[in-house]
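A.B. asks: Sharing a sequence plus its predicted fold:
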Amino acid sequence: METAGHAEYRLQGLPPVIHASSRTLILGSMPGAVSLSKQEYYGHPRNHFWPLLYAIWGEGSPPETAYRDRLDFALEQGVGLWDVLAGCEREGSLDADIRKPEANDFILLLNEYPTIERVFFNGKTAEQLYRKQVLPQLLKQEKGTHIKYDTLPSSSPARAMSLQDKLVDWRKLGDA
C-alpha cells in the first residue's frame, strides 16, 4: 500500500510465550524488523531486553545462549512475553511509524492464564496502545481488574539510555 510517497507493510506479531505458572507479563508494542525476521522476541543484537533479564535475576547463562534457553529462563522467573499488537502496518521498526494497529486478544489470554498479576510495558508506546486498544474491552468484560501495571523504559536500541540506567527501573521486575 502506498501512502504519502512511502510503502507500508502489514505485519503480524509473534505468539505469546507464557506458562501456567507465569505471574508477570512483559508487553512490547510490536516486534521490530529484525525480531520479526528471526521470529524471536527482542532479537535485535543491540536490544537490552535479554541482558536486563539476566542482570535482574543474575543466574544462568549469558544472553548469547540459544533463543529457546532465553525463553525458558524468562518462564522460570514467572515471566511471560507478548506484544500489545497482533498486527499493524509499519515500514521499518520504529513505534512512531505504527499505523492501523490491531490488538491481541487479551480476554482470551487472561481466561487461559488467570495467574497474571503484573503487567510491565516495555516502553511508553506499549502502554499507550494497551490503554487505548485493550483496557476498555477488559474493563467492559470485567477482566484483569486485579492486575497491577507499570511502565519501564524501552529496551529498544532506539531508546537512547544506557543498559545500567535502564536496569535501575527494570529491577522492579525482580520485586514483582
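C.D. replies: Sure thing, it's come through.
A.B. asks: Please make it C-alpha for all contacts and neighbour counts, starting now.
C.D. replies: OK.
A.B. asks: for the helix or strand harbouring residue 26, packing partners?
C.D. replies: Assigned by DSSP states H and E, residue 26 belongs to strand 24-28. The contact analysis (3 or more CA pairs under 8 Å, 6 or more residues apart in numbering; DSSP states H and E) places strand 24-28 against strand 79-83, strand 118-122.
A.B. asks: in the protein, which spans are helices?
C.D. replies: Assigned by DSSP state H, the helices in the chain fall at 33-38, 49-57, 67-76, 106-112, 124-133, 135-140, 163-170, 172-175.
A.B. asks: Quick one: closest of the helices and strands packed on strand 24-28 to residue 147.
C.D. replies: strand 118-122 (5.4 Å; CA to CA).
A.B. asks: try this one side by side with the last:
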Amino acid sequence: MPDNNLHRLPDQLRANLRLVFVGTAASTRSATVGHYYAHPRNRFWRALHEAGITPRRYRPDEFTALLELGIGFTDLSKTGAGMDHEIARGSFDVAGFRTKIEMVRPNTIAFTSRKAASLFYDRPTSALALGRQPAINGFPDVFVLSSPSGAASGHWTLQPWRELAQWITEP
C-alpha cells in the first residue's frame, strides 16, 4: 500500500508512561480501522495478557484504554501502512521518534519487531537479540520483542514479552 497520510494511526503518548510499544508502521488492517495491531492473526493483544502485561485480554478497538494502565503506542512511520517491506524507507522518522520519547520520557520502550529496532539502532536485524537491550545514556530502557504479526509466525516466541512483563512489574 502506498504511503498515505490518511492511514496514519494517532500516537497514544503522554508524560511518564511506564511502557510505550513501538512498531514499524500500521498494518493495512490497522490503518483501515484505526486501531493498533488490528489484524485478526496478530498476536499482540493475546501476548500482552499471556505475558502478564495487562490484567485481561484487550481488543484492538480498546487500545486507548491502555493509557490508563500507563501503556502507550507509536510507530516509526506515521505515514506508511502495510507490511514492512511495503513501507517507503523515507517515511521512517527515527529522529522524530527520539524527540517524542525524550519529550514524554516513558520508563521503558518495547519495539514490537526486530525490524523496528533495526531502524532505530541503524543495525541489521540479525545483529539484534530479543529482550532487554544495553542501556543508552539518557534514554528509557529498551526491549526488542518478537513480532506478533501473523506474517512472522515462524519466529514467534512469547519469552521476551514475559521478560518485559517481569521488568515493568518489578518494584
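C.D. replies: Good, I have the coordinates. The shown structure was predicted, so the numbers you read here are calculated from the model rather than taken from an experiment.
A.B. asks: thinking again about what came up before, could you dump the helices of structure 1 to TSV with distance to residue 147 of structure 1 and mean neighbour count?
C.D. replies: What follows is the helices of structure 1, written out as TSV (distance: least, CA to CA, whole Å; neighbours: other CA atoms under 10 Å):
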stretch	distance to residue 147 of structure 1	mean neighbour count
helix 33-38	28	16
helix 49-57	21	19
helix 67-76	19	17
helix 106-112	10	14
helix 124-133	13	18
helix 135-140	11	13
helix 163-170	18	16
helix 172-175	14	14
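A.B. asks: Quick one: closest of those to residue 85 of structure 1.
C.D. replies: helix 124-133 (8.0 Å).
A.B. asks: sorry, back to before: how about the helices of structure 1 in a markdown table, adding distance to residue 18 of structure 1?
C.D. replies: Listed next are the helices of structure 1 as a markdown table, based on distance: least, CA to CA, whole Å:
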| stretch | distance to residue 18 of structure 1 |
| --- | --- |
| helix 33-38 | 18 |
| helix 49-57 | 16 |
| helix 67-76 | 7 |
| helix 106-112 | 9 |
| helix 124-133 | 18 |
| helix 135-140 | 19 |
| helix 163-170 | 19 |
| helix 172-175 | 16 |
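A.B. asks: how many neighbours does residue 80 of structure 2 have?
C.D. replies: Here the count is done by other CA atoms under 10 Å, and residue 80 of structure 2 has 31 residues near it.
A.B. asks: one step back: would you list the helices and strands packed on strand 24-28 of structure 1 in CSV and tack on mean neighbour count and distance to residue 97 of structure 1?
C.D. replies: Output for these, formatted as CSV (neighbours: other CA atoms under 10 Å; distance: least, CA to CA, whole Å):
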stretch, mean neighbour count, distance to residue 97 of structure 1
strand 79-83, 23, 16
strand 118-122, 22, 17
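A.B. asks: okay, these in JSON lines with distance to residue 64 of structure 1 next?
C.D. replies: Shown next, in JSON lines, are those (distance: least, CA to CA, whole Å):
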{"stretch": "strand 79-83", "distance to residue 64 of structure 1": "18"}
{"stretch": "strand 118-122", "distance to residue 64 of structure 1": "21"}
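A.B. asks: Between the ones you listed, which one is closest to residue 58 of structure 1.
C.D. replies: strand 79-83 (14.8 Å).
A.B. asks: Which elements pack onto that closest one?
C.D. replies: strand 24-28.
A.B. asks: Thank you, goodbye.
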